[in-house]
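Enquirer: With the input below, show me the fold.
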Amino acid sequence: MSVGLVIVSHSDKIAVGIGELAGQMAPTTRVLAAGGLDDGAIGTSFEKITRAIAEADDGAGVVLLCDLGSAILTAETALDFLDDDQRERVVIADAPIVEGAVAAAVAAETGGDLAAVVTAAESANRPGTREPGESTESAEALSARATLVNKDGLHARPAADFVKRASDFEASVTVNGVNAKSLLRIMSLGVGVGSELTLTAEGPDAQAALDALVELIESGFGEV
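Expert: Modelled structure (predicted):
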């Protein structure tokens, strides 16, 4: 089981587009679009949202991302009509719809539970704050360096690949001081081709994490 996502927008095209973007980075995660009215007009549909929640939920829960206040109201109404058991595992994230959806999708893809996926989505509200996993270096931390070789740098797709690989390890990992398991933090680095990345890791599999991430970076993320 894994957490599913529902994108609630006043526009069907926006909801579908965000779902496609998130799906590029989280191909096995269920991302359902619930945009526009049933006839395709601008608005939000109780029926569309209800159907999307049912399709997205396999028992692990569903996170909803909404574009405007009235979308939230419609989503809240849909939640009111769910069975008590299902309602407990459906959450409307307080997050910007694009950044939140992308971060949530990657968190779901890497096995995050409902709380972790909501936290990932809502981290988009705090781009400048320190996150868990961004503690100051300790004497036990290992470090390594690698240079970006893919011409487009650490853009969305390789950033997602990097986060998913980092999440395979128990170790706490940072890259240039930010949490390597947070997609939004990695993308905020804005590093391009030729940039040197400094990685640190601390935990029982720290060296294995560093080796795997350095190899991924130096491979060009399959783009070279």
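
Enquirer: C-alpha only now, for contacts and for neighbours.
Expert: Fine.

Enquirer: most centrally placed residue in the chain?
Expert: Ala103 (1.9 Å; Cα atoms, centre = their mean).

Enquirer: and that one, what is it in contact with?
Expert: The neighbourhood of Ala103, defined by Cα atoms under 8 Å, 6 or more residues apart in numbering, consists of Val117, Ala120, Ala121, Ala124, Ser182, Leu183, Leu184.

Enquirer: To compare against the first, here's the next sequence to fold:
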Amino acid sequence: MTVGILVVSHSASVATGTVELARQMAADVPLVAAGGTEDGGIGTSFEAITAGLEELRDTDGIVVLCDLGSAYLTTETALDFLDEDDRARVHVSPAPLVEGTVAAAVAAQTGGDVTAVLTAAASAAGTPDTDRPGGTAPDPTPAAVDETAGSSDGAVASAAVELVNESGLHARPAAEFVKTAARFEARVRVNDVDAKSLLAIMALALPKGATVSVEASGPDARQAVDALVALVRSGFGE
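Expert: This next block holds a predicted model:
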């Protein structure tokens, strides 16, 4: 499953910068910036959005994030020109542009489907994972199943480790932590937050020397804890 992400902003710099930031944590995800007007001014461009959608056409699904109200309107106009099948593959998230894009990109990097990517974007501000404007979000059942994967299994594991990298659990290490946790069929928590939620981990703001407490339940609980502890001890390669 490959999910592409289109970033629509009134500013070319904002759109490009957001994509560059997300790529630092999700290098394999197709990300396209559609910012500013055709003459380089502030505004949104129907042509740029259409070109971005076309560039992402070969993905299994597209998630669009926008900065301001008129960006949604221009995106809606572009979607109206798509045929029915192509339109069904595009989902517009109401999540905040920068935080939502980063969270969505990490979810896509870990192999998440459109539902998982929309849910991750929505977690940026607790926004509902429904399309905007118009459209309908995919069936949320797969995300719900994934969220509780292995929770009915009796296996439980935990460990605590000291954070050794100089910059603490900032964006890039947090993304590595999430990508590692997502590999396992287990419900994993770190310092009492969801270890598969980038924004939740970043919100911990753990500095060097902080204790990272990892708990997991499910079929892969022990493997998940061991892998995450090893990642923290390695300093995330920094």
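
Enquirer: Tell me the counterpart of Leu199 of the first structure in the second structure.
Expert: In the second structure, the residue paired with Leu199 of the first structure according to TM-score structural alignment is Val214.

Enquirer: Let me know the secondary structure of that match.
Expert: Using DSSP: H, G, I helix; E, B strand; the rest coil, the structure places Val214 of the second structure in strand.

Enquirer: Surely it and Val156 touch.
Expert: No. Counting by Cα atoms under 8 Å, Val214 of the second structure does not reach Val156; the two are 10.9 Å apart.

Enquirer: Neighbour count: the two, which is higher?
Expert: Val214 (22 against 18; other Cα atoms under 10 Å).

Enquirer: residue boundaries of the helices in the first structure?
Expert: 12-25, 46-56, 69-80, 84-87, 97-109, 114-122, 156-166, 183-187, 206-218 (DSSP state H).

Enquirer: quick one: which of those is nearest Gly40 of the first structure?
Expert: Ranking the helices of the first structure by their distance to Gly40 of the first structure (criterion: Cα to Cα) puts helix 12-25 first, at 6.8 Å.

Enquirer: once aligned to the second structure, how far is the closest one on average?
Expert: Compared with the second structure after fitting, helix 12-25 of the first structure deviates on average by 0.3 Å (mean Cα distance after the TM-score superposition for the first structure).

Enquirer: Now render the helices of the first structure as JSON lines, adding distance to Asp38 of the first structure.
Expert: Shown next, in JSON lines, are the helices of the first structure (distance: least, Cα to Cα, whole Å):
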{"stretch": "helix 12-25", "distance to Asp38 of the first structure": "9"}
{"stretch": "helix 46-56", "distance to Asp38 of the first structure": "7"}
{"stretch": "helix 69-80", "distance to Asp38 of the first structure": "14"}
{"stretch": "helix 84-87", "distance to Asp38 of the first structure": "23"}
{"stretch": "helix 97-109", "distance to Asp38 of the first structure": "21"}
{"stretch": "helix 114-122", "distance to Asp38 of the first structure": "27"}
{"stretch": "helix 156-166", "distance to Asp38 of the first structure": "32"}
{"stretch": "helix 183-187", "distance to Asp38 of the first structure": "33"}
{"stretch": "helix 206-218", "distance to Asp38 of the first structure": "44"}
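
Enquirer: Nearest to Arg145 of the first structure among those would be which one?
Expert: Among those, the nearest to Arg145 of the first structure by Cα to Cα is helix 206-218 (7.3 Å).
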